[in-house]
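**Q** Let me see the structure of the following:
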Amino acid sequence: MESLLAARQELGPGMEPALVDSFAQKIIAEVQRQTWMEHQKPVPRPESNGGRLAIGIVSLVMAIPLTAIALGNGSVFMAIVCWIGIVMVNFAFAFRQRGNP
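**A** Down below sits the predicted model:
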């Protein structure tokens, strides 16, 4: 930027459009270079062990009261439905994690 101002003072106001154009082209080239480099970097993969542990803990925390409520109302069928839902959530999480590169 300082060199642009120094060049403007030396060359005069008649060359200002050319200097501004040159400066803008340099900025655009730098932005494109940085954007290209950003796309070339590998995307860091989140650590899946923390997610697996969290889904396991949440599954147990939810399974215990849901089972107790279902069995307390005398409905073994609803307890089975709750456990099937919990198992499906865990399978969905496992396959989603496995499917990401």
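**Q** all contacts plus neighbour counts: C-alpha atoms, from now on.
**A** Will do.
**Q** what packs against whatever helix or strand Trp36 lives in?
**A** Using DSSP states H and E, Trp36 sits in helix 16-40. Where contact means 3 or more C-alpha pairs under 8 Å, 6 or more residues apart in numbering; DSSP states H and E, helix 16-40 is packed against helix 2-11.
**Q** Next, the second sequence, to be compared with the first:
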Amino acid sequence: MDSRQDELKRDLDAAVLTRKELGKEYEAEIVDSFLARLDSRLDARVEQRVSEQLDGRRRRGGGEGGGGGGPKLPIVSLALGIPLSGVAGGTGGVWGLVVCWIGIVGVNMANALSSHRPDFKRRRDDW
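**A** Okay, the predicted model is just below:
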């Protein structure tokens, strides 16, 4: 057992002992108190997991926009597409333009597809 489960077991044992000492007339209050503590612990765990997942996305470069480049990548690729088109068209003609824009579209498609990939990692302490 880990420390969280030990602490939860101690709280439950304390609630049961308190119920034995005070009698049935306080049973509802004792149960409500235990459930309130359990609820606050669950809320804290959920908040911790959400912040860990958000931090992981930010570290991987996802930011708030989702994909690896976020919403900036399509804008930047279009802005860079103008001078790249000039160079590609000047040196390779129409085929240079086609290759240039296939590359730009490919980068944007890869970014869009990677942002929708589900995270299937599971933790051992999930319940």
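**Q** rewinding a little: hmm, who's touching the helix holding Trp36 of the first structure?
**A** With C-alpha atoms under 8 Å, 6 or more residues apart in numbering as the test, helix 16-40 of the first structure has contacts from Leu4, Ala7, Arg8.
**Q** List the buried residues of that helix.
**A** Glu16, Leu19 (16 or more other C-alpha atoms under 10 Å).
**Q** go on, stretch 54-62 of the first structure?
**A** Neighbour-count burial for stretch 54-62 of the first structure [16+ other C-alpha under 10 Å]: Ile55, Ser59.
**Q** Have a look at the second structure and report its longest helix.
**A** The longest helix of the second structure (DSSP state H) is helix 72-115.
**Q** residues in contact with Phe91 of the first structure?
**A** Residues counted as contacts of Phe91 of the first structure (C-alpha under 8 Å, 6+ apart): none.
**Q** And it? What does it align with in the second structure?
**A** In the second structure, the residue paired with Phe91 of the first structure is Met109, using TM-score structural alignment.
**Q** Quick check: that match vs Leu35 of the second structure, distance?
**A** Distance check for Met109 of the second structure against Leu35 of the second structure: by C-alpha to C-alpha, to the nearest Å, it reads 48 Å.
**Q** Now the buried members of the contacts of helix 16-40 of the first structure.
**A** Applying 16+ other C-alpha under 10 Å to these flags Arg8 as buried.
**Q** Quick one: the contacts of helix 16-40 of the first structure as JSON lines, columns for distance to Glu47 of the first structure too.
**A** Formatted as JSON lines, the contacts of helix 16-40 of the first structure follow (distance: C-alpha to C-alpha, whole Å):
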{"residue": "Leu4", "distance to Glu47 of the first structure": "47"}
{"residue": "Ala7", "distance to Glu47 of the first structure": "52"}
{"residue": "Arg8", "distance to Glu47 of the first structure": "53"}
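**Q** now, among the contacts of helix 16-40 of the first structure, which is nearest to Gln97 of the first structure?
**A** Nearest to Gln97 of the first structure among the contacts of helix 16-40 of the first structure is Leu4, at 51.2 Å by C-alpha to C-alpha.
**Q** Val81 of the first structure pairs with which position in the second structure?
**A** Aligned partner of Val81 of the first structure by TM-score structural alignment: Val99.
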